[in-house]
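J.: pasting the sequence and the predicted coordinates here, then a few questions.
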Amino acid sequence: MGDAKVEILTPRDVPLGGPRAMTVRRTLPQRSRTLIGAWCFADHYGPDPVAETGGMDVAPHPHIGLQTVSWLFSGEIEHRDSLGSHAAVRPGEINLMTGGHGIAHSEVSTPGTTVLHGVQLWVALPDAHRDTPRAFAHHAPRPVRVDGAELRVFLGTLADDTSPVPTFTPLLGAEVLLDPGATVTLAVDPEFEHGLLVDEGDVTLEGAALRPADLGYTAPGRATLTLVNTSAGRARTVLLGGPPFGEEIVMWWNFIGRSHEDIVEAREEWEKASDRFGEVAGYPGDRLPAPALPNARIAPRKNPARR
């Protein structure tokens, strides 16, 4: 489907965050692809009319072995975590939380939010750093104009603009706004694989047609990527990239480990409220309980072999 050089991933609808769940479109992980670089999770949501849907209300929940990346197009989310961070997630500003050995956080859309719209992304930590201490970072990247597009680089480097936010593997994360009818060729790292998530508009990536909510994947080996906005209005996309991760990971609920036993241990520690995850102060409600484990060992995930 599409150009043979581009794999097109389509999302599935998933409820997010317990009994007051909003619906998100999940593109990663899926059976055909677990990771793009170290990017291992991509939820895309909205535009969500909060007055009708209730917005986002995700009670305190745990993470291990990953970093969360919050990026909004509209609305505002209140973030609280067990590091003591109390921050607003706003459009055009990255909030990056490092889960490492263990962290807990909550996410709630603010009372002033009328339309909630954005992406929630996860980055798998490499084995050497997956027990790193919890941390939190914030950055508001400046807009950068290239021919026919405006970029905001929230991680890594693109169009000679570099984010100061630290990561544990080389990564690229950028919002790319395409002018109506624009053709834009971006210089990229040929060691990276890339994924282009389309938020609005119809876009081609290296000749492959992508519609809103599609994610187009390209393998390493390209020094440029050509994007074309085939719609009459502006198109908005998110470009992700990184070198192939090269490690098998075990993903379950909000945890990333290397074995079934890693997951079992983390779940047990969350359920007994151990110090590993800490406490989230200020959330007006109970934390999320862990779901029951499956009746079989949780198998590692890896990408298909490169052809």
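T.: Received it, and whenever you're ready, just let me know what you need. Numbering: from 1, shown residues only.
J.: from here on, just use CA atoms for contacts and neighbour counts.
T.: Noted.
J.: go through stretch 141-156 and flag the buried ones.
T.: Across stretch 141-156, burial judged by 16 or more other Cα atoms under 10 Å covers 141, 143, 148-156.
J.: residue 59 touches residue 104, doesn't it?
T.: No. In this structure residue 59 lies outside contact range of residue 104 using Cα atoms under 8 Å: 9.6 Å.
J.: helices of the chain, start to end?
T.: 50-53, 260-271 (DSSP state H).
J.: can you say which of those is packed in most?
T.: Highest mean neighbour count of these: helix 260-271, a mean of 17 (counted as mean count of other Cα atoms under 10 Å).
J.: and that one, what other elements does it pack with?
T.: The contact analysis (3 or more Cα pairs under 8 Å, 6 or more residues apart in numbering; DSSP states H and E) places helix 260-271 against strand 250-252, strand 255-257.
J.: what lies in contact with it?
T.: 62, 64, 250, 252, 255-257, 276-277, 289-290, 293, 297-299 (Cα atoms under 8 Å, 6 or more residues apart in numbering).
J.: over to stretch 150-167?
T.: Under Cα under 8 Å, 6+ apart, the answer for stretch 150-167 is 92-94, 137-146, 170-178, 186-188.
J.: put this next to the previous one:
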Amino acid sequence: MSNMEAQPAEVECGATPAAGVEVIEPRLVPLGGIRAMKVNRTLPTRDRSMIGAWCFADHYGPEPVSESGGMRVLPHPHTGLQTVSWLFEGEIEHRDSAGVHAMVLPGEMNLMSAGRGISHSEVSTRRVETLHGVQLWVALPDGARHGENGFQHYRAPSVDLTDASGAVVGSMKVFVGDSGGSSAEIVTATPLLGAELSIDPGACAVLEVDESFEHGVLLDTAAAEVGGVRIGRASLAYVGPGSSRLEVHNPTDRPARAVLLGGEPFAEDIVMWWNFVGRDHDEIAEYREEWQRRSERFGTVGGWGADEWIPAPPLPNTRLKPRRRTRP
């Protein structure tokens, strides 16, 4: 998915370990156009830019495709990151400049590695009436960000979620990393965790987690409590390194759904602007210039006309600077 903001903010960041639970409220972002589909964005924000290598998180839907037209994101570029598409409902058609043409379906992980550069498009199909899911980005470390691009697909099986007594209180689909005895067949450049959680009404799921990881719980449904802290729909609860157990309570009378993100605090500072991840202003400016002149770095996406692409917004008038973050 593309960042469609007309004036995207620059972000320079590294790890920000924290104690306790921090609640990140979403901001509403339109994916272009007056009738465009809108998404709830929790990463990056002014106070929290990353969770492990996870550097971007959009939550959307359930979106009636007949009202908004669904998702129609024309060819656009990426550098230095991986995109992760995870659906609860609907279907999205993915095409990229590496020649990959794939359908994104509920419960199936699709990870695209941009490496040194790639372009792609994402369009919801006419076969579905509702679109509902998350779009995530992962920053690549310096040793991998100049590599070749690639695509991975994995269908995540459902495994049991249990409470403190060992009783089954829901289910989990691990799409990156491993948890609860389930290990995703996805290769990442840094240690990561990604999973969909489904928790029974009134139940409290207890997950054994890597204490070297920082974690985030992105809620899809009405309410939940993470470590005793309540969050609402589309909000994200952040828990810093140092915890070996994560408790997620569903206080409602309906099943709760959330996406769990985790990873080792990212060791490198990055600059993220629009759809690019780099290390400084000059890199970002070069990526933008190459995309505007349609250089070979990004290739072309099949199935689209020569004039069907998303131009990059103008850079700010000053050099891209660090975004100062409030530390909890």
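T.: Happy to help now that I have it. Since the model is a prediction, treat every value here as computed from it, not as a measurement.
J.: okay if I get the helices and strands packed on helix 260-271 of structure 1 as CSV plus distance to residue 7 of structure 1 and mean neighbour count?
T.: Shown next, in CSV, are those (distance: least, Cα to Cα, whole Å; neighbours: other Cα atoms under 10 Å):
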stretch, distance to residue 7 of structure 1, mean neighbour count
strand 250-252, 23, 20
strand 255-257, 25, 23
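J.: among those strands, which is nearest residue 125 of structure 1?
T.: Set against residue 125 of structure 1 and scored by Cα to Cα, these come closest in strand 255-257, at 8.4 Å.
J.: what do we get in structure 2 for residue 157 of structure 1?
T.: Matched by TM-score structural alignment, residue 157 of structure 1 corresponds to residue 178 in structure 2.
J.: what's the neighbour count on that match?
T.: By other Cα atoms under 10 Å, 18 other residues sit near residue 178 of structure 2.
J.: ok, it to residue 51 of structure 2 distance?
T.: From residue 178 of structure 2 across to residue 51 of structure 2, the span is 17 Å (Cα to Cα, to the nearest Å).
J.: cool, residue 284 of structure 2 as well?
T.: 22 Å.
J.: what residue in structure 2 is paired with residue 264 of structure 1?
T.: So residue 264 of structure 1 corresponds to residue 285, using TM-score structural alignment.
J.: ok, residue 211 of structure 1 next?
T.: Under TM-score structural alignment, residue 211 of structure 1 pairs with residue 232 in structure 2.
J.: return the residues in contact with that match.
T.: Contacts of residue 232 of structure 2 by Cα under 8 Å, 6+ apart are 219, 221-224.
J.: what's the closest non-adjacent residue to the equivalent of residue 233 of structure 1 over in structure 2?
T.: Under the alignment (TM-score structural alignment), residue 233 of structure 1 pairs with residue 254 of structure 2. Distance criterion Cα to Cα, 6 or more residues apart in numbering; nearest residue to residue 254 of structure 2, sequence neighbours excluded, is residue 201 at 4.9 Å.
J.: measure whatever residue of structure 2 lines up with residue 44 of structure 1 to residue 39 of structure 2 for me?
T.: Correspondence of residue 44 of structure 1 to structure 2, assessed by TM-score structural alignment: residue 59. Distance from residue 59 of structure 2 to residue 39 of structure 2, counting by Cα to Cα: 6 Å.
J.: sweet, I'm off.
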